[in-house]
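1. Give me coordinates for this.
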Amino acid sequence: MNGKKILFVSSELVPYLPENQVSLMSYEAPRMVNSNGGQIRIFMPRYGNINERRHQLHEVIRLSGMNLVINDMDMPLIIKVASIPRERIQVYFIDNEEYFKRKSTFFDKDGNLHEDNDERAIFFAKGVVETVKKLNWSPDIIHVHGWLASLVPLYLREFYKDELLFADSKIVTSVYDKGFDGELSSTALEKITYDGISEEHISELKSPDYNNLLKVAVRYSDAVILASEQVPEPVSDFAKSLDKPVLPFVSFQETEEAYAQFYETEVLK
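-> Below is the predicted model of the structure:
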């Protein structure tokens, strides 16, 4: 991975959120690339339950300040950064008072999905791309983890399809076991098509459940990693039906070698 530039986009990441499959692999994959001479950038949402003082987050004024249009609304983008000390890895946080100030990630205190999770996902996808554009950093690989990041491949390939910075970037999506029950807002598809994205290839989002979100992410990716032992069968079957590389599940101990080989021989070939 020496010299390769990899952008990691994740909905969760340790040590900022509790450890689970997504947050742990969102840390381990960049650590592996970083320790093998690759260049990395990591992006995640700045949820309100992340302790800014303890993790020493601070705003980057030169990257903040623009507004992103979400369903005809101007939503201010704030960028914060922090470092994971033991690895010397910098993390960029996508923030907005309306979407990410609340003291929770995906669910309210009653365990229900936040009603605006669809808008948060759109804002996150646009926020990541716009910030990377400001950094003028062209990644060789964009590796997506977690369902709140699942619109990133779609927006890169459709909304930002004429952006030369990403013309040669390859997108990898890691698919995990089921992330939530139920569906996002019934108007999710309408909000995405507002951005000029055709309904033709995202018709699954008429029913925006976990499996359908991941199917859209897989369709717009160049390669797929089955990151859990029990990936939902409709998603894994869909990934295997497409003419693109799929890395089957490997144990945690095998991850470093398997991911490095997959990047080099299947994604960047």
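2. CA only for contacts and neighbour counts going forward, please
-> Noted.
3. what are the ranges of the strands in the stretch 151-269 of the chain?
-> Under the criterion DSSP state E, counting those that start in this stretch, the stretch 151-269 of the chain carries strands at the ranges 170-175, 223-226, 246-247.
4. Tell me which of those strands is the most buried.
-> Highest mean neighbour count of those: strand 170-175, a mean of 26 (counted as mean count of other C-alpha atoms under 10 Å).
5. Under a three-state scheme, what state does the nearest residue to residue 69 once chain neighbours are set aside occupy?
-> Nearest in space to residue 69, with sequence neighbours left out and distances taken as C-alpha to C-alpha, 6 or more residues apart in numbering, is residue 75 at 6.1 Å. Per DSSP: H, G, I helix; E, B strand; the rest coil, the local secondary structure of residue 75 is strand.
6. Just list the residues touching residue 75, thanks.
-> Residues in contact with residue 75 (C-alpha atoms under 8 Å, 6 or more residues apart in numbering) are 67, 68, 69, 96.
7. And it, how far from residue 36?
-> Per C-alpha to C-alpha, to the nearest Å, residue 75 is found 38 Å from residue 36.
8. circling back: of the contacts of residue 75, closest to residue 120?
-> residue 96 (9.2 Å; C-alpha to C-alpha).
9. who touches the residue nearest the centre of the chain in this structure?
-> Nearest to the geometric centre of the chain sits residue 149, at 3.1 Å (C-alpha atoms, centre = their mean). Contacts for residue 149 (C-alpha under 8 Å, 6+ apart) come out as 9, 10, 11, 121, 124, 125.
10. Would you mind listing the outside residues contacting the lengthiest helix in the chain?
-> Among the segments of the chain that qualify as a helix by DSSP state H, the longest is helix 117-135. Residues from elsewhere that reach helix 117-135, judged by C-alpha under 8 Å, 6+ apart: 9, 43, 45, 63, 68, 70, 77, 94, 99-100, 106, 138, 148-152, 155-156, 165, 184-185, 188, 191-192.
11. Let me have the strands of the stretch 151-269 of the chain in TSV, extended by distance to residue 216.
-> As requested, these are arranged in TSV below (distance: least, C-alpha to C-alpha, whole Å):
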stretch	distance to residue 216
strand 170-175	11
strand 223-226	12
strand 246-247	15
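12. The structure of the following sequence is requested for comparison with the preceding one:
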Amino acid sequence: MYIVQVASECAPVIKAGGLGDVVYGLSRGLELQGHCVEIILPKYDCMRYDHIWELHDAYRELWVPWYGGAIHCSVYCGWVHGQVCFFIEPHSQDNFFNRGCYYGCNDDNMRFAFFSKAALEFLFKSNKRPDVIHCHDWQTGLVPVMLFEMYKHHGMECQRVCYTIHNFKHQGIGGTETLWATGLNQESYYFHYDRLQDNFNPSALNYMKGGIVYSNYVNTVSPHHAWEAHHTDIGYGLGHTLHLNKDKFAGILNGIDYNMWNPERD
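-> A predicted model of the protein is given here:
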């Protein structure tokens, strides 16, 4: 299969927590099983460039629709310890990813809404048609929403989405500005309990909820954690949404890279 990972982290280049380790380790594991795997990431100014080999231009003229116009982006390609990665760099006065940090900005919801839009636009414009798009956490929760509401009408109707939730606590909360920026636009449609409307705040959109509702398959880091998220407060308000989508939700135990975490090689 041809699999594209869309994520905000990939160790060791971009690592704030365990998400980065999983994205890299899973990608390498899938490649070793014979699959073709590529990773799409933001091009942060503060990432570890010393772990990227042969970084080069891959797509110079990517124009990403945003509000009523478009933002020009450059896409770079490089190898991270044998894994092909694409890095999206927007050229905008917003400086989405040139802030010396990965997270913690007041407009994180818009930064990663843009990244999600840009990742899909790159796949669409470059004629990449993966069998599976694998998204991770709230930062890419809007990818399946936009794929199935927008891009499937333009030749991307065969792609399937796996959505992995590593941390239920951070869900990505936005408002009407998210809809108008990305082109989803229809407030009454998306501000609906069965779509993106937050379960606690009816005037807010929940990116993670959108990822759950729109993805073909949803998983989390272990079977026990899946049960906790479904039945206890560990789901941080998403338990009912998981219940409504229980037929496509499961827990898959995270593995480890035995080469990296090998005490005989420390």
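13. Which residue range of the second structure does the longest helix of the first structure align onto?
-> Counting by TM-score structural alignment, helix 117-135 of the first structure falls onto residues 108-126 of the second structure.
14. quick one: buried residues of that stretch?
-> Within stretch 108-126 of the second structure, the residues scored as buried using 16 or more other C-alpha atoms under 10 Å are 108-122, 124.
15. and if you look at stretch 203-221 of the first structure?
-> For stretch 203-221 of the first structure, using 16+ other C-alpha under 10 Å, the buried residues are 204-221.
16. Then stretch 96-105 of the first structure?
-> 96, 99, 100, 105.
17. how about the second one, what's its partner in the second structure?
-> In the second structure, residue 99 of the first structure lines up with residue 96, judged by TM-score structural alignment.
18. show me the contacts for that match.
-> For residue 96 of the second structure, counting by C-alpha under 8 Å, 6+ apart, the contacting residues are 90, 111.
19. let's go with 7 Å and repeat that
-> Shown in contact with residue 96 of the second structure (C-alpha atoms under 7 Å, 6 or more residues apart in numbering): residue 111.
20. Specify the local secondary structure of it.
-> Applying three-state DSSP: residue 96 of the second structure is coil.
21. Please enumerate the helices of the stretch 101-250 of the first structure.
-> Using DSSP state H, counting those that start in this stretch, the helices found in the stretch 101-250 of the first structure span residues 117-135, 152-157, 188-193, 210-219, 233-241.
22. Let me know the secondary structure of the equivalent of residue 27 of the second structure over in the first structure.
-> The alignment partner of residue 27 of the second structure in the first structure, by TM-score structural alignment, is residue 30. For residue 30 of the first structure, the secondary structure call by three-state DSSP comes out as helix.
23. Excluding sequence neighbours, find me the nearest residue to residue 30 of the first structure.
-> Residue 30 of the first structure sits nearest to residue 40 (C-alpha to C-alpha, 6+ apart), 6.7 Å away.
24. Would you verify that residue 89 of the second structure is located in a helix?
-> No - applying three-state DSSP, one finds residue 89 of the second structure to be strand, outside a helix.
25. quick one: contacts for it?
-> Contacts of residue 89 of the second structure by C-alpha under 7 Å, 6+ apart are 42, 43, 73, 74, 75.
26. Against residue 147 of the second structure, how distant is it?
-> In terms of C-alpha to C-alpha, residue 89 of the second structure sits 21 Å off from residue 147 of the second structure.
27. same check, this time on residue 35 of the second structure
-> Taken as C-alpha to C-alpha, the span from residue 35 of the second structure to residue 147 of the second structure is 22 Å.
28. who has more neighbours, the two?
-> residue 147 (24 against 14; other C-alpha atoms under 10 Å).
29. now for the more buried one: what does it line up with in the first structure?
-> In the first structure, residue 147 of the second structure lands on residue 156 (TM-score structural alignment).
30. Then residue 215 of the second structure?
-> So residue 215 of the second structure corresponds to residue 221, using TM-score structural alignment.
31. OK, contacts around the residue lying closest to that match once chain neighbours are set aside?
-> Closest residue to residue 221 of the first structure apart from its sequence neighbours, by C-alpha to C-alpha, 6+ apart: residue 171 at 4.9 Å. Taking C-alpha under 7 Å, 6+ apart, we find residue 171 of the first structure in contact with 141, 142, 143, 153, 221, 222, 223.
32. Distance to residue 84 of the first structure added to these, as CSV?
-> CSV is the format used below for the contacts of residue 171 of the first structure (distance: C-alpha to C-alpha, whole Å):
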residue, distance to residue 84 of the first structure
141, 21
142, 20
143, 19
153, 26
221, 28
222, 29
223, 28
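33. got the contact list for the match of residue 215 of the second structure?
-> 153, 171, 172, 173.
34. again with residue 129 of the second structure
-> residue 123.
35. Any figure for the gap between it and residue 121 of the second structure?
-> Where residue 121 of the second structure is concerned, residue 129 of the second structure sits at a distance of 12 Å (C-alpha to C-alpha).
36. Which single strand of the second structure contains the most residues?
-> In the second structure, taking DSSP state E as the definition, the longest strand is strand 53-66.
37. just how off-centre is it within its chain?
-> 18 Å (C-alpha atoms, centre = their mean, to the nearest Å).
38. elements contacting that strand?
-> strand 69-80, helix 108-125 (3 or more C-alpha pairs under 7 Å, 6 or more residues apart in numbering; DSSP states H and E).
39. Redo the ones you listed as JSON lines? Include distance to residue 256 of the second structure.
-> Formatted as JSON lines, these follow (distance: least, C-alpha to C-alpha, whole Å):
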{"stretch": "strand 69-80", "distance to residue 256 of the second structure": "18"}
{"stretch": "helix 108-125", "distance to residue 256 of the second structure": "27"}
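40. Of those, which is nearest residue 246 of the second structure?
-> helix 108-125 (25.0 Å).
41. now the closest one against helix 142-149, angle please.
-> 50 degrees (axes from the mean of the first three to the mean of the last three C-alpha atoms, to 10 degrees).
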